[in-house]
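Novice: For reference, the sequence and a predicted model appear below.
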Amino acid sequence: MKRLYLVAGARPNFMKIAPIVRALQSHGGLAYKIIHTGQHYDREMNEVFFEELGIPQPDIFMAAGGGSHAQQTGKIMLAFEELCNTERPDAVLVVGDVNSTLACSIVAKKLSIPVAHVEAGLRSGDMTMPEEINRVVTDSIADWFFVTEPSGIAHLKREGKPDAAIHYAGHVMVDNLLYQAEKLVRSDTSGFETSNFKTVCANNDARYGVVTLHRPSNVDSAEMLARIVGALREIATELPLAFPVHPRTRGTIEKFGIDLGPNITLVGPQSYMSFLHLWKDAAVVLTDSGGLQEETTALGVPCITIRENTERPVTVDEGSNVVVGTDPARIVAEVRKVLRGEGKQGRRPHLWDGRAAQRIVEVLARELS
């Protein structure tokens, strides 16, 4: 039986490979191993986390750890090369755009192992983003491209990829979202940290918003973060905000004493289910996350993206997302439009139906047979 290596390096990667694992288990025609590069080691990524996703623990943990981009990428490449030379897979599947995606693609390609890239073809055009470099390089050497939206097809064709290698599959992140949302309906949410915030808002008959910020361009500069927080403080006078704060964001807030005001509730990083429980009922989500732009579109939640660009234009063209940049006045104005009921109405894009992973597995089984 042909064997796949499924590579994941950071927590969001596991959300993307989880539906693929479930599809492989149902298909039964391909063997697989889950490879955790250890790019991000999350203490909370334990049995409960993988049980929540409906997948087994990783088969291999490489413990690459942190460091600069070059150090981390190099450590992953060395460990993955040793693994592939010890037990050679028939193909390597990578997801998204993290350093592990880039590193393992390069190693596999140099060992003449075919590479499948899930979420291929996304482009922001901003080469100051490490993720954009990872996307472009991975797609330059991959063999099969699984695309989430029409822009991905256009980019790959423009870059000279053959039509036969490009597969419009839908979005595995949405597969996972719909799977988890269904589980959430049957779950006891009283123990979630986010439940207390929601209960307080409900008791006050108040809507609420959710904020996430982690992009270096937004949070590493005290001046930039203070500008954005100024807009959030103004919004919070009209709409309570919950802010699950990323460690690097918290570091800048604390280092420079940035005042969040009384109406922004900081909480720690959340589990997938706890965070979904929070944002799915929000009046609006303000974020610089690529994945959250897509997930809010899938559930029809208004999203204000605090970036100058997006590599996921379908969320703007068809979905509930508006890209506003970092101008405080524009951020506040767009949120007020949502609160007045004048916000953008979107729809779920084509093939974001919860079956992307099945389509991917069917293609790989056919290609590898």
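Specialist: Looks like it came in fine. Numbers count the residues shown, from 1 in each chain.
Novice: okay, CA-based contacts and neighbour counts for the rest of this
Specialist: Will do.
Novice: Which elements pack onto the strand or helix carrying Ile133?
Specialist: Taking DSSP states H and E as the definition, Ile133 sits inside helix 130-141. The helices and strands touching helix 130-141, judged by 3 or more Cα pairs under 8 Å, 6 or more residues apart in numbering; DSSP states H and E, are helix 99-110, strand 115-120.
Novice: could you give the angle of the shortest one to helix 130-141?
Specialist: Using axes from the mean of the first three to the mean of the last three Cα atoms, to 10 degrees, the interaxial angle of strand 115-120 with respect to helix 130-141 works out to 130 degrees.
Novice: picking up where we left off before, just put the helices and strands packed on helix 130-141 in JSON lines and tack on distance to Leu351.
Specialist: What follows is the helices and strands packed on helix 130-141, written out as JSON lines (distance: least, Cα to Cα, whole Å):
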{"stretch": "helix 99-110", "distance to Leu351": "24"}
{"stretch": "strand 115-120", "distance to Leu351": "13"}
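Novice: most tightly surrounded among these?
Specialist: strand 115-120 (a mean of 26; mean count of other Cα atoms under 10 Å).
Novice: Contacts for it, please.
Specialist: By Cα atoms under 8 Å, 6 or more residues apart in numbering, the list of residues contacting strand 115-120 from outside reads 91-96, 105, 108-109, 135, 138-139, 141-148, 152, 171.
Novice: alright, now check it against this:
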Amino acid sequence: MKIIAIIGARPQFIKHFPFEKACVDRLDLKTIHTGQHYDENMSAIFFKQLGMRKPDYMLNVGSDNHGAQTAKMMVQIEKILLEEKPNGVVVYGDTNSTLAGALVASKLHIPVFHIEAGLRSFNKKMPEEINRVLTDHVSSCLFTPSKIASANLEKEGLVEGVYEVGDIMKDLVVYVEENELLKPFKEESYYYATLHRPYNTDDDSRLRYVLDSLNSLNKKVVFPIHPRTKNNMSVFDLNIEKFTNIEFISPQSYIDNLSYLVHSEGLITDSGGMQKEAYWLNKKCITLRTETEWVETLIGGNNILLFNDLSTLDKELVTVGENWNEELYGDGTASEKIVSRILSY
């Protein structure tokens, strides 16, 4: 069977690596990289550091408004699918690359296999929510990470072809730990922070408030600065040197990012994937959002949602979580289960 996988953004490289490994000698896998993320540390280094195969197609779409970016992807993906005639198309998560691939494949009557299906934030202002809902409704196989994700699909009338396999991102965390790939860092106490979502970065007063809150914490904050955040800080005239308690560093590779998290005293983020990584690594997480798709991480206070009032940030970071569930989102073998299901399909 020939399968084409579509990737384009940092979270998808993380998900693709275990799937690529599981496909060896089982599926003829080709990869399209849309180029949605093109920063060296957010894209190319994944292939170098993890030994991932070079993508078969590089589209180099780059950044643009949602409509223009998605349309550019669709035009190029359609040409490739018409030429390759795959038996199925794999898409991951909820980015514009995900939606573009799913729409093109479904209109060409090619089965769509959606990895990380069923997630819902129930916030339609998030472009990711639109992408994931639409992708689920054109997919032939929906691979969910949890019972809640499967139940979300059932509420929308999607019951055929739904398989609860666990979270494929956990496969890579397990792989990194088992192969002792995490890097040692100097013994120092710090919090780790990541920030990139529009509602935290695109408004002058909001971004200023978040950075001021981080700057006032009682521990140093190590902050790999996303290109979007860095650009907006410049636009809003927010001088990096003013925030003396924040150590701004460049975007990190997957292993370096995980290493910083492992050695930290806790995480402050608006990322989806890092909420899970913090949970699996038993790190307290503060999510700067009003909602999360990963609602299971909130159980026992291991992950806390904060948004409007960040004055309790210090207090919440030192509140110890309870009832860590080692089996949350599977056992690290999601990729093997997914490949087996695709073969049986």
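Specialist: Alright, I've got the coordinates. Values in this document were obtained by computation on a predicted structure and should not be read as measured data.
Novice: May I have the TM-score of the superposed chains?
Specialist: Taking TM-score structural alignment, normalised by the length of structure 2 as the basis, the two superposed chains have a TM-score of 0.94; 343 aligned residues with a Cα RMSD of 1.9 Å.
Novice: Nearest to Ser26 of structure 1 among the helices and strands packed on helix 130-141 of structure 1 would be which one?
Specialist: Closest to Ser26 of structure 1 of those is strand 115-120 (Cα to Cα; 19.1 Å).
Novice: Give the aligned range of that closest one in structure 2.
Specialist: Taken onto structure 2 by TM-score structural alignment, strand 115-120 of structure 1 occupies residues 112-117 there.
Novice: and what of stretch 62-82 of structure 1?
Specialist: By TM-score structural alignment, stretch 62-82 of structure 1 lines up with residues 59-79 in structure 2.
Novice: Give me the distance between the matching stretch and the centre of its chain.
Specialist: 20 Å (Cα atoms, centre = their mean, to the nearest Å).
Novice: And stretch 25-39 of structure 2, by the same measure?
Specialist: How far stretch 25-39 of structure 2 lies from its chain's middle: 16 Å, per Cα atoms, centre = their mean.
Novice: What lines up with Cys141 of structure 2 in structure 1?
Specialist: So, by TM-score structural alignment, Cys141 of structure 2 is matched to Trp144.
Novice: how about the helices and strands packed on helix 130-141 of structure 1, which one is nearest Gly67 of structure 1?
Specialist: It is, among these and with distance given as Cα to Cα, helix 99-110, at 11.4 Å.
Novice: who are the neighbours of whichever helix or strand Val200 of structure 1 is part of, in terms of helices and strands?
Specialist: Assigned by DSSP H and E, Val200 of structure 1 falls within helix 193-203. Contact here means 3+ Cα pairs under 8 Å, 6+ apart; on that basis helix 193-203 of structure 1 packs against helix 272-279.
Novice: Ser217 of structure 1 - that's part of a helix, no?
Specialist: Yes: using DSSP: H, G, I helix; E, B strand; the rest coil, the secondary structure at Ser217 of structure 1 is a helix.
Novice: quick one: contacts for the nearest residue to Glu265 of structure 2 once chain neighbours are set aside?
Specialist: Distances taken as Cα to Cα, 6 or more residues apart in numbering place Tyr191 nearest to Glu265 of structure 2, at 5.3 Å, with adjacent residues excluded. By Cα under 8 Å, 6+ apart, the contact set of Tyr191 of structure 2 is 219-222, 264-268.
Novice: Show me what Tyr191 of structure 2 lines up with in structure 1.
Specialist: That one, Tyr191 of structure 2, aligns with Gly209 by TM-score structural alignment.
Novice: for the stretch 51-200 of structure 2, what spans make up the strands?
Specialist: Assigned by DSSP state E, counting those that start in this stretch, the stretch 51-200 of structure 2 shows strands spanning 57-58, 88-92, 112-115, 141-144, 162-164, 190-194.
Novice: Measure the mean distance from the second one to structure 1 post-superposition.
Specialist: Compared with structure 1 after fitting, strand 88-92 of structure 2 deviates on average by 0.3 Å (mean Cα distance after the TM-score superposition for structure 1).
Novice: matching residues in structure 1 for that strand?
Specialist: On structure 1, the counterpart of strand 88-92 of structure 2 by TM-score structural alignment is residues 91-95.
Novice: what does the fifth one give?
Specialist: Here strand 162-164 of structure 2 aligns to structure 1 at residues 166-168, judged by TM-score structural alignment.
Novice: who's in contact with the matching stretch?
Specialist: Under the criterion Cα under 8 Å, 6+ apart, residues 144-150, 153, 156 lie in contact with stretch 166-168 of structure 1.
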